[in-house]
Structures are given as C-alpha cells and as structure tokens.
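Asker: how does the following fold in three dimensions:
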Amino acid sequence: MPKPRKAQISLDATPYYHCVSRCVRRAFLCGLDDLTGKSYEHRRGWLENKLLSLPAIFAIDIAAYAIMSNHYHVVLYVDAEQAKNWTDYEVAERWHKLFRGSLVSTKFLKHQELTEGEKITLGLQITKWRERLQDISWFMRVLNEAIAREANREDQCSGRFWEGRFKSQALLDEKALLACMAYVDLNPVRAKIARTPEHSDHTSIKKRYQTAVKTQEPNPSKNQVKELLPFTGYPNNEQKKGLPVPLTDYLALVDWTGRIVREDKCGALSNTLPPILDRLSLDQQEWLRLSQSFETSYKTFAGDSDRIKLVGQLLGYQRVRTT
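Answerer: Down below sits the predicted model:
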C-alpha cells in the first residue's frame, strides 16, 4: 500500500522534491496523437505558464521542469522560512488568488472591522492556508486541476485526466539534487524529441540557456530566469536561498551529459569532464547512470545511503530502499 504523502515529506530532511504527474489511459497532455492525427502541442504552453506562475503565490520555487507528451517532471524547493515570515494579510491575499476564501477573509482583505469571533475564525483559516501554501501536494493539486479542467473542456468530456497520485522523491543531498535536475532537463534528449538541451522546448534548461546567452555574467542571480530558483554558487555562499553550484558549471555539466546521451554519438566519454563531477565525488559512469535513469535508481528517497536510512527512521519506516 502506498505511503501517505505526509510520510514521504520531511522539511527537516530536505526542502527539495522531484515530482512526476502522468495522464491516465490514452489522455494526451501534449504531443501528436498518432491514432487521430490531432495535435495537443499547445497544452505544453498551458502547463508551462501555469507552473511558472505558482511560485509567485506559493512558498515553493521551481528548480527544474520538463513537459513531455503524457507526463511532466518538476523539481521543487519548499521555502518554509518565506511562508513563516508572511503577514496574515499576505497569506489571505495569496490564498484569494487561488480560491474564493471566506466571508471573514474577504472582510479582512477589505480592511473591514471584524468581531472577536471572526478574528478567531480568521486566525484558524490563516494557519491552515499558510501550511497549504508551502505544501507540495497543494501546489500539484492547483496545477493539475487547472490543466485537467482546461483539457476536459477542450475535449468536451469529463472524468479523470491525471493519475490519482503524483510521484514524489525527496532529494536528500547535493548529488541527488543535481543528478535529478539533469535527469529532468535531459528528458527530451533521452526521448529523442530534441537534439540538444538548449533546443528542448518547454524545459527549464532551455529557459536558463536563453537567458544566460543574453548576458556576459550569467552567474549572478539577478541575471538569471526570474521564475526559476537561481543558482547562487557553492554552499558557503552568503546568499542562503539558491542552488548550490554556479549556473555555468551546471550548464556545462548538462551540455556534456546531453552530448553523451544523443543517439548520433558513439558513446565514448570525453576526456574533458566538467570539474563539478569531481566535487560531487562521482565518476563519469556513475553520473551518466543517475542522470539517465534517476527514477529507477531511487524510489521515495534519493541520496547517500546513510542519509536515506536516517530519514527513513525519522519518518517511521521499518525498511527503506537505499538504491
């Protein structure tokens, strides 16, 4: 029996999570239906636009994403500290951008006077909404429901569009995080629908490439894609929030990996390896294995075996798979 989502997520262990959501049966998220000849490519834009708009509301940032024909991948960063620092007014305002809220919260946002009972009710609502706005299940729910409604409206049908549960993997260390991001960013290359990462439509890597080539200094976070979690450098960087390597190192790593994955290459490994591999203590074969088969290499938790065992104990698992 699948574990409940709360038993798979521990922000004390890691703020990073890899999520995958798939369509049911023959439902098409995007791509061309060979049976009917109908193209659903425009739905990639629906999903990408909605996905990139949600971090402005949730205390959740996007580290990587790739939108495929019948599923999509996203690597999320939960910023619990941001949610903690929101005022009650900010929480209510953000929630109302997603849902109607309540009569009490509507009065509150209009700066109307509340009774003592209404203040108590509002306090309970704000506590609940603050938790939901940093919850990846609510993030995925809002995203998937919006796309399902739009797709069902276009298909003139009703019923389930997505599988009942999205898959999530906790990324427990830097090695797992970067391998997972590369795995996500290279999905179109592995699927042979793009020749290079920078030509992979509707992916985070393409957006990062496009922005990077427009500036002479791509590493500063102010010069990176605004909708995505920035690369801020190595862990001792004074800026706390951000991915722990320079953007240029990551782009070089993904570019090198993508060239090896391409079908028209013989598979021989280049002697010129990105230096980031040394810092991750990964040899080239191990890196390629993880970046090409991340989902099968790990299950619920991804990272060093000792770290996985520790988190399993924290969450009450009797047994936990480490590889």
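Asker: contacts and neighbour counts: CA atoms only from here.
Answerer: Noted.
Asker: pull the residues that contact the strand or helix carrying E90.
Answerer: Element membership for E90 (DSSP states H and E) is helix 88-96. Residues outside helix 88-96 that contact it (Cα atoms under 8 Å, 6 or more residues apart in numbering) are I57, F58, G101, S105, F108, L109, I126, W129, R130, L133.
Asker: can we see that at 10 Å?
Answerer: Residues outside helix 88-96 that contact it (Cα atoms under 10 Å, 6 or more residues apart in numbering) are 56-58, 83-87, 101-102, 105-106, 108-109, 111, 122-123, 125-133.
Asker: so how do I select the buried members of those in PyMOL?
Answerer: Those of those that count as buried under 16 or more other Cα atoms under 10 Å are selected in PyMOL with:
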select buried, resi 57+58+83+105+108+122+125+126+129+130+132+133
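Asker: which parts of the helix holding E90 are buried?
Answerer: D88, E90, V91, A92, E93, R94, W95, H96.
Asker: can I assume S158 is in contact with A27?
Answerer: No - using Cα atoms under 10 Å, S158 is not in contact with A27; the gap is 11.8 Å.
Asker: overlap in contacts, these two.
Answerer: Here S158 and A27 share the contacting residues A151, N152, scored by Cα under 10 Å, 6+ apart.
Asker: show me where the stretch 201-323 of the chain has its strands.
Answerer: For the stretch 201-323 of the chain, strands defined by DSSP state E, counting those that start in this stretch occupy the ranges 301-302.
Asker: can you pull out the strands in the stretch 1-150 of the chain?
Answerer: With strands called from DSSP E, counting those that start in this stretch, the stretch 1-150 of the chain shows them at 16-22, 60-67, 71-78.
Asker: more neighbours: S158 and A27, which one.
Answerer: Taking neighbours as other Cα atoms under 10 Å, S158 and A27 compare with A27 leading, 17 against 11.
Asker: ok, the more buried one - contacts?
Answerer: D33, S69, N70, A151, N152, D155, R160, F161, W162.
Asker: surely L247 meets P220?
Answerer: Yes - using Cα under 10 Å, L247 makes contact with P220 at a distance of 8.5 Å.
Asker: neighbour-wise, which of those two wins?
Answerer: Taking neighbours as other Cα under 10 Å, L247 and P220 compare with L247 leading, 22 against 13.
Asker: could you list every residue that touches the more buried one?
Answerer: Each residue near L247 by Cα under 10 Å, 6+ apart is listed here: 208-209, 212, 218-221, 224, 230-233, 253.
Asker: repeat that with 8 Å
Answerer: Going by Cα under 8 Å, 6+ apart, L247 touches P218, N219, P230, F231, T232, G233.
Asker: in CSV, list the buried residues of helix 88-96 along with distance to E116.
Answerer: Shown next, in CSV, are these (distance: Cα to Cα, whole Å):
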residue, distance to E116
D88, 16
E90, 21
V91, 20
A92, 18
E93, 21
R94, 23
W95, 22
H96, 22
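Asker: now show me the structure for the sequence below, then we'll compare the two:
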Amino acid sequence: MTAARATKIDLSATPYYHCMTRCVRRTFLCGIDSQSGQDYSHRKAWIVGRIKQLTEVFAIRICAYAVMSNHYHLVLWVNDNDANQWTDEEVFLRWQQLFPNDANQVEVLGYSKLEIKQKIALWRQRLASISWFMRCLNETIARLSNKEEAVTGRFWEGRFKSQALLDEGALLAAMAYVDLNPIRAKVVNTPEQAEFTSIYERIQMVAKQLKKKTITTTSSFNLASFVKQANSLKQPLSLMPFANEKANNKTPYIDFKLADYFQLIDETGRILRDGKRGAIPDNLAPILDRLQLSANGWMNMVLDLEKNFFHAVGNSIILVDFGSQHRERKPKGYHAAKKCYL
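Answerer: Presented below is the predicted three-dimensional model:
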C-alpha cells in the first residue's frame, strides 16, 4: 500500500529530502530511445532550467541534482521560515509567476479581504511544499515533451519518491549518491565529465574562476588538489552553498567546505569506478568520522541509498524516532543504519 505523503515529508523532523522521479515505462524519454533511435537528450537541459526557475520562486534550495536518461534525482532543502517572512504582496507575485490565472482571479472576481488573506496563506504554504515544487517541475516537462512528440498521456511514472535525510551523514551520502549517479550507471568515468549534475556545475564554476579552460580527466587528476582555493571562491547561485572562508556564512549553507566535498566525491568516484567497495583512503577518515560513518558504511550508502533505506535515511536512533512519529515501529533501513553508522 502506498504511504501518504505526510508520512514521508515532515519539516519538523528535517528540512532535507532526496527526491526521485522516473519516466513512464522506464523508457529513455530524456536520452536516446533504444527502440526508435530518437535523441531526446536536450530535455535534460529543460529539466535543469526548470529546476532553477522554480528555486527562484519557491522557498526551496537545491543541494544536489542529477538528470539521467530516464529519471532524475534532487536533494532539496526547504526553508519554510523564509516563506513565513515574505510579505503578502511577495507571496502573490511569486504565485503569479506559477499560476497567473489563479492569482489574477483575486482581482477579477473581487475577493473579500478575508478570502484574499486565506488565499495568500494557502499559497504561502504551497510555496514551501516539496509536493508543489515537484508538481510544477514535472507537469511542465511532461507538457513540453508531449507537445514535441504530438502525443498525449503520462510522461512520468506515479508520484515522485522521497526520503527524509535526518542527519549530516544522510545528507552528504544522498548528495554523493546523486552526484555520482552517472559514474554508478557507467555513463561517465569521472565527476567532471558528468553533465547535468550539480557536481559538474560546481566544478565548472570553480574552473571558470581559476581560468581553467579545460579540465584533464586522466586517472591522476584529483579534484581536491585542483580546488585548493575553492573554499574562498564563488559558488553557483542556483545551488545551496558550502561553507565559505570569506563569506560571513549568515545565509544558510551546507556545513562542510567545498574542497572537502570535492575530495570526498573524487575518492568515492574512483572506488565506484574501480570496484573497490571499501577502499577509503586514510585522508578521508576525518570527514567520515564527523559523519559517524564507517568506510564500508559510506560506500554502502552511496551505492544503495534507495535500496537500503525507504522513507528516511539516518542513524538507527533517529530513524526509529522518525518512524515512531509516523506509525512505523522500526522503519526499513534500520538494520542498514546499524551497519553503516559507527
């Protein structure tokens, strides 16, 4: 039986969520269709573009994303406090960008002050909703794609899947799981080759500032050494930033240095590519210690995050607590968490 969305998304438990949507019948509707030979790869740019448009409207930021041939992943951060601080006029203007007809009805139909206040409250709630974010993303892409092919019908499978990320380990593992999706699928060999991913966008931003027109993809290439200055450089505005040495860090950020994350992704990507499941270098130990993850535990999460966990990801204690609040005595992932976390 499908679980209600309310049992999956609980902002009082965590503002971080991993979401995934797959094309109907798992066909390559965003890549090269194996049966027809038609190339639909340009739709990946549609998805990335729409994601960035929506982050400017919703109280939601992107921590990581990856657009594949038949599905995409997002790691989202919901800032409902930000939405609550918007003025009524700002809420109206934001909603108008998404649904102009609905917003303009307020004036056309002559709503009373009470009715307008109720509408604004409803829109404010929706602008901090992952469900509405995903709806606005998926419906737009489906309509564009169906129009391009002159067909009707479903483009995506049923509802999007989501996982609550309950601690730092879960967040970083989910981000790595998403950023390394093309490597795990053997589409590319290295993160810097993985277009339509957040790690690719972060690397290109750093490369541009360091005036590196080309990035080598040899086995000796190391992201961490490439970006020794990364912690003081500008980061993509469309993505949730990592802690910056020069910034005052008053705005929300991921509490890790960008260079450390690059190193984590680089080393983990090499292990995935070489098939050495638990061969984590010693220099990554401090990062994994902070995340309270063992070397094998980290690789298990990055390899099988969706398989080993269901509604939520985190250490066994907070996983049980999250489950008990949503009528699950021992959530799926409990035993995996016991093995992954120190």
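Asker: coming back round to it: closest to I260 of the first structure out of the strands of the stretch 1-150 of the first structure?
Answerer: strand 60-67 (19.2 Å; Cα to Cα).
Asker: and the angle from that closest one to strand 71-78?
Answerer: 160 degrees (axes from the mean of the first three to the mean of the last three Cα atoms, to 10 degrees).
Asker: other residues contacting strand 60-67 of the first structure?
Answerer: For strand 60-67 of the first structure, contacts defined as Cα under 8 Å, 6+ apart pick out 44, 47-48, 52, 54-55, 72-79, 133-134, 136, 139, 181, 184-185, 187-188, 202-205, 227-230, 243.
Asker: would you mark the buried spots in that strand?
Answerer: For strand 60-67 of the first structure, a neighbour-count test (16+ other Cα under 10 Å) marks I60, D61, I62, A63, A64, Y65, A66, I67 as buried.
Asker: now that strand and strand 16-22, what's the angle there?
Answerer: Going by the same axes, to 10 degrees, strand 60-67 of the first structure makes 40 degrees with strand 16-22.
Asker: what's the mean gap between strand 60-67 of the first structure and the aligned bit of the second structure?
Answerer: Superposed on the second structure, strand 60-67 of the first structure shows a mean distance of 0.4 Å to its aligned residues (mean Cα distance after the TM-score superposition for the first structure).
Asker: and V225 of the first structure, what's its match in the second structure?
Answerer: Alignment note (TM-score structural alignment): V225 of the first structure maps to P236 of the second structure.
Asker: could you tell me which residues touch both of L247 and P220 of the first structure?
Answerer: Going by Cα under 8 Å, 6+ apart, residues that sit against L247 of the first structure and also against P220 are F231, T232.
Asker: tell me how many other residues surround N70 of the first structure.
Answerer: The local packing of N70 of the first structure (other Cα under 10 Å) involves 17 other residues.
Asker: which residues does it contact?
Answerer: With Cα under 8 Å, 6+ apart, N70 of the first structure has these contacts: R22, C23, A27, F28, L29, C30, G31.
Asker: can you lay out those as TSV showing distance to R279 of the first structure?
Answerer: Converted to TSV, the contacts of N70 of the first structure look like this (distance: Cα to Cα, whole Å):
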residue	distance to R279 of the first structure
R22	34
C23	38
A27	42
F28	40
L29	38
C30	38
G31	38
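Asker: top of those residues by neighbour count?
Answerer: Neighbour max across those (other Cα under 10 Å) = L29, 27 neighbours.
Asker: that one corresponds to which position in the second structure?
Answerer: Using TM-score structural alignment as the criterion, L29 of the first structure maps onto L29 of the second structure.
Asker: I'd guessed that match sits against Y40; true?
Answerer: Yes - at 6.1 Å, L29 of the second structure and Y40 qualify as touching, with contact defined as Cα atoms under 8 Å.
Asker: ok, R22 of the second structure touching R154?
Answerer: No - counting by Cα under 8 Å, R22 of the second structure sits too far from R154 to count as a contact (11.4 Å).
Asker: next, count neighbours for the aligned residue in the second structure for G164 of the first structure.
Answerer: Residue pairing (TM-score structural alignment): G164 of the first structure is matched to G158 of the second structure. Other residues lying near G158 of the second structure total 11 when counted by other Cα under 10 Å.
Asker: surely G158 of the second structure is within a strand?
Answerer: No - checked against DSSP: H, G, I helix; E, B strand; the rest coil, G158 of the second structure lies outside a strand; its state is coil.
Asker: number of residues surrounding the closest residue to L166 of the second structure other than its chain neighbours?
Answerer: Among residues not flanking L166 of the second structure along the chain, G314 sits closest, at 5.0 Å (Cα to Cα, 6 or more residues apart in numbering). Around G314 of the second structure there are 26 other residues, counting by other Cα under 10 Å.
Asker: list the contacts of G314 of the second structure.
Answerer: G314 of the second structure neighbours (Cα under 8 Å, 6+ apart): L165, L166, D167, G169, A170, A337.
Asker: do you know how far the closest residue to V74 of the first structure other than its chain neighbours is from S102 of the first structure?
Answerer: Distance criterion Cα to Cα, 6+ apart; nearest residue to V74 of the first structure, sequence neighbours excluded, is Y65 at 4.2 Å. For Y65 of the first structure, the distance to S102 of the first structure equals 33 Å [Cα to Cα, to the nearest Å].
Asker: same thing with A27 of the first structure?
Answerer: Distance of A27 of the first structure to S102 of the first structure, computed by Cα to Cα: 35 Å.
Asker: same deal with E150 of the first structure?
Answerer: Here the criterion is Cα to Cα. By it, E150 of the first structure lies 25 Å from S102 of the first structure.
Asker: equivalent analysis for R22 of the first structure, please.
Answerer: Distance from R22 of the first structure to S102 of the first structure, by Cα to Cα: 33 Å.
Asker: surely S34 of the second structure meets Y40?
Answerer: No - if you go by Cα under 8 Å, S34 of the second structure and Y40 don't touch, sitting 11.1 Å apart.
Asker: D249 of the first structure -> the second structure?
Answerer: Correspondence of D249 of the first structure to the second structure, assessed by TM-score structural alignment: D260.
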